[in-house]
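Student: below: sequence and its predicted model.
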Amino acid sequence: MPSNIIHYKSKADYESGIKSEISVPEKLAKDVTKVVEKTAKVTEAAAKASISTDALAIAQAGKKLAVDAVTTIAKSAVNAPEESSEAEKVAPVKELLPINRPAIFFLEGLHLSTLSSKGGLEDIAKSFSDGEFVSWNDEDKVFEDVLRRPKDQPIILVGHSLGGDAVVNLANRLNSAQAGFREVNLLVTLDSVGFDNDIIPKNVKKNLNFMLDRSFIFNDGPNVARDFKTTDVINILRPEGHTKIDEAADVHREIFQEITQVLDQNYLAKRKQQLAGLYRAFYEMNQQNNS
């Protein structure tokens, strides 16, 4: 393992191209310290929550972040290969009836009843008849539901905060032999919160990544494509706060337009296949009549 690693200290350094060297032991020590401090904040917040459902939600989020953090630090310590995230085993999916419509899922982040939310992902989900608005904690159910779609149906995944981290997890899980290497037509991430989920797998055609122009607790940095020849990744800096980025009107407009474009392209492709089939049938019938 190399004695030093090159990385960016902050998003500002990333944008200006300033690199710094930190020894691996020092970096790991800093990572562990951050995890301990921020996990303590999550625990304290849970203790102060006045509603039990909020306390449970915070505890679940804290558990996920702690697990992700430990996994990330362990990978860094042993210099684990980057390909490991895509090679994760996927549990067998039980046989269920197919769902013959597009898979359009919107995964929200940590939801607290004590905090009001206006015009978030739920509003965009309502704009599409096949849109489904769920929690980041429903990742396994979404995975099962996506696999019930025929392969000619598009897959669109949109996530904010912990939901952004969850949709990247889903894309990686779909990029496996067990899942049939399913293509994700559109992946939208809004200020994802998590660890080690900045690399977008090659089964994703396009990723729109809306990110804050400043640091936030546990938020991921710019996304990069594992294979730029198969995946188009667009990082978009936003001035809003973490809880407001999913409410911005121009963000809604761009997501709406991207989803509509995917659905239109899928419809046109199916129509072309249908017309090609009709033409072949007509041609064969005409050949038989002339013989």
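Tutor: Nice, I can see it.

Student: going by C-alpha atoms from here, please, whenever you check contacts or count neighbours.
Tutor: OK.

Student: quick one: Ser23 and Val35, what's the gap?
Tutor: Per Cα to Cα, to the nearest Å, Ser23 is found 18 Å from Val35.

Student: tell me which of these two has more neighbours.
Tutor: Val35 (19 against 12; other Cα atoms under 10 Å).

Student: tell me which element the more buried one falls in.
Tutor: helix 24-48 (DSSP states H and E).

Student: buried set for the next helix or strand after that helix?
Tutor: Toward the C-terminal end, the helix or strand that comes next after helix 24-48 (DSSP H and E) is helix 52-78. By 16 or more other Cα atoms under 10 Å, the buried positions in helix 52-78 come out as 54-55, 57-62, 65-66, 68-69, 72-73.

Student: check the secondary structure at Gly251 for me.
Tutor: Careful, residue 251 is Val and not Gly. helix (DSSP: H, G, I helix; E, B strand; the rest coil).

Student: what is the neighbour count of it?
Tutor: Val251: 16 surrounding residues under other Cα under 10 Å.

Student: again with Ile5
Tutor: Number of residues near Ile5 (other Cα under 10 Å) recorded here: 12.

Student: quick check: it touching Lys27?
Tutor: No: applying Cα atoms under 8 Å as the test, Ile5 and Lys27 come out as separate, 9.0 Å apart.

Student: any idea how far Glu21 is from the nearest residue to Ile199 once chain neighbours are set aside?
Tutor: The shortest distance from Ile199 to any non-neighbouring residue, by Cα to Cα, 6 or more residues apart in numbering, is to Val224 (5.1 Å). Going from Val224 to Glu21 by Cα to Cα gives 21 Å.

Student: check it against this one:
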Amino acid sequence: MDEQEWFAEQLAQHRPRLRAVAYRLLGSLADVDDALQEAWLRTTRADPAAITNPAAWLTTLVGRVCIDMLRARRARREQLSATWEPLVSEYGDPEEASLHTDAVGIALLVVLDSLEPAERLAVVLHDMFGMPFEQVAVIVGRTPAATRQLASRARRRLRERAPQPRAGLPAQRRVVDAFLAAARAGDFDALLTLLAPDVVFRSDHGRRARLAPALLTGAGAVAARAADAGPRFARLCVPVLVNGVAGVVARDRRGKPIAVVGFTVYDDRIVAIDMILDPDKLPSGPLASAPTAQPGSGPTRLRPVS
């Protein structure tokens, strides 16, 4: 086996983890594929004999590629809307859904997208993937102590602005189904009982003309909006998983997705609703399934290991 064959084999073996790392860092499936392609190209400058831990080495390599992409993205930030995009899959067995290694809640993606590149890298690689700060520090070009501070600062922002679900999938589904039923009926009072007092409703329109406020806060404002638009919109919705949690996709009469909505449920109350209306981020087919934790699955442009 020559060097490139060895690298191709290692990339194929570790691709599910590398895709999960890249998705949490970049939030875009197209950018994930670009990052893995660039990582493949960079292996041509590496010596396999010097690599003792291929998994850690490849994670570091992908981390370097991703921080370069994040910094380039930040440099042209004024030209960009939110860069994250949802992963949508059929709602089925919750145990099967847990295999979706790329799943990370939309509320978390929104906040991760607002972090500085080094902060995002530090908290993702250390907190989500267990990479030691000494290794992360090499990627971000800081000391280990400074990298710990980056992660700590990012962690505080995530706690404050990205509530995580505290309900299993069956409980999430019950709450979301009840919300849809109340929205279809235009029942303001029923909607209020399902919303946390400080619920946040975010809409990502992209290049589409604004169809809803970009941001609403508070149960009263969100319930009023849902009661007004729900009788028309909710009847178009079917249940799906959105980034591993309960959500819905709305389809037009031809079955084309026109919106994806993710819900964050905490103690039987909805604390965040994220609606994606940007046509560039919606599933292009009947349903875009999330990548699963199986080597070689899912779309990719990484030709040498497909």
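Tutor: Alright, I've got the coordinates. Since this is a predicted model, take the numbers as computed values, not measurements.

Student: so after superposing, what's the score?
Tutor: After superposition, the two chains reach a TM-score (TM-score structural alignment, normalised by the length of the first structure) of 0.26; 130 aligned residues with a Cα RMSD of 6.2 Å.

Student: the more surrounded of Val224 and Glu21 of the first structure?
Tutor: Taking neighbours as other Cα under 10 Å, Val224 of the first structure and Glu21 compare with Val224 leading, 19 against 12.

Student: pretty sure the more buried one is touching Asn209, no?
Tutor: No: counting by Cα under 8 Å, Val224 of the first structure does not reach Asn209; the two are 9.7 Å apart.

Student: overlap in contacts, the two.
Tutor: Residues within reach of Val224 of the first structure and of Asn209 at once, by Cα atoms under 8 Å, 6 or more residues apart in numbering, are Val233.

Student: how many neighbouring residues does Glu160 of the second structure have?
Tutor: With other Cα under 10 Å as criterion, Glu160 of the second structure counts 9.

Student: do Ala122 of the second structure as well
Tutor: Residues lying near Ala122 of the second structure (other Cα under 10 Å) number 30.

Student: go ahead and confirm Glu132 of the first structure touches Ala125.
Tutor: Yes: counting by Cα under 8 Å, Glu132 of the first structure sits close enough to Ala125 to count as a contact (6.0 Å).

Student: need the overlap of contacts for the two.
Tutor: Common neighbours of Glu132 of the first structure and Ala125 (Cα under 8 Å, 6+ apart) are 105-106.

Student: which one of these two is surrounded by more residues?
Tutor: When Glu132 of the first structure and Ala125 are compared for neighbours, Ala125 comes out ahead with 20 against 17, by other Cα under 10 Å.

Student: how much space separates the residue lying closest to Val222 of the second structure once chain neighbours are set aside from Arg174 of the second structure?
Tutor: Excluding its sequence neighbours, the residue lying closest to Val222 of the second structure (Cα to Cα, 6+ apart) is Leu216, at 6.3 Å. Leu216 of the second structure sits 23 Å away from Arg174 of the second structure, taking Cα to Cα as the criterion.

Student: ok, the two, which is more surrounded?
Tutor: More crowded of Leu216 of the second structure and Arg174, by other Cα under 10 Å: Leu216, with 18 against 13.

Student: can you confirm the more buried one is in a strand?
Tutor: Yes: applying three-state DSSP, one finds Leu216 of the second structure inside a strand.

Student: give me the neighbour count for Leu169 of the second structure.
Tutor: Leu169 of the second structure: 21 surrounding residues under other Cα under 10 Å.

Student: surely it is in contact with Val245?
Tutor: Yes: the pair formed by Leu169 of the second structure and Val245 meets the contact definition of Cα under 8 Å, at 6.6 Å.

Student: strands of the stretch 151-300 of the second structure, start to end?
Tutor: Here the stretch 151-300 of the second structure has its strands, by DSSP state E, counting those that start in this stretch, at 195-204, 215-217, 237-242, 245-251, 257-266, 269-276.

Student: correction: the previous question concerned the stretch 151-291 of the first structure.
Tutor: 155-160, 186-190, 199-200, 206-212, 224-225, 232-238.

Student: for Val262 of the first structure, see how far away Leu186 of the first structure is.
Tutor: 8 Å.

Student: ditto for Lys30 of the first structure
Tutor: Lys30 of the first structure sits 42 Å away from Val262 of the first structure, going by Cα to Cα.

Student: out of these two, which sits in the more crowded spot?
Tutor: Higher neighbour count among Lys30 of the first structure and Val262: Val262, with 15 against 12, using other Cα under 10 Å.

Student: any idea how far that one lies from Thr189 of the first structure?
Tutor: Val262 of the first structure is 16 Å from Thr189 of the first structure, by Cα to Cα.

Student: likewise Val158 of the first structure?
Tutor: Distance, Val158 of the first structure to Thr189 of the first structure, by Cα to Cα: 6 Å.

Student: can you pull the buried residues of the helix or strand hosting Asp13 of the first structure?
Tutor: Assigned by DSSP H and E, Asp13 of the first structure belongs to helix 11-16. Using 16+ other Cα under 10 Å as the test for burial, helix 11-16 of the first structure gives Lys11.

Student: how about stretch 26-45 of the first structure?
Tutor: 27-28, 31, 35, 38-39, 42.

Student: save those residues as JSON lines, and put in distance to Glu144 of the first structure too.
Tutor: Formatted as JSON lines, those follow (distance: Cα to Cα, whole Å):
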{"residue": "Lys27", "distance to Glu144 of the first structure": "38"}
{"residue": "Leu28", "distance to Glu144 of the first structure": "36"}
{"residue": "Asp31", "distance to Glu144 of the first structure": "34"}
{"residue": "Val35", "distance to Glu144 of the first structure": "31"}
{"residue": "Lys38", "distance to Glu144 of the first structure": "32"}
{"residue": "Thr39", "distance to Glu144 of the first structure": "30"}
{"residue": "Val42", "distance to Glu144 of the first structure": "30"}
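
Student: of those residues, which is the nearest to Asn235 of the first structure?
Tutor: Proximity of those to Asn235 of the first structure (Cα to Cα) peaks at Asp31, which lies at 24.8 Å.

Student: which parts of the stretch 151-291 of the first structure are helices?
Tutor: In the stretch 151-291 of the first structure, the helices defined using DSSP state H, counting those that start in this stretch lie at 162-174, 249-290.
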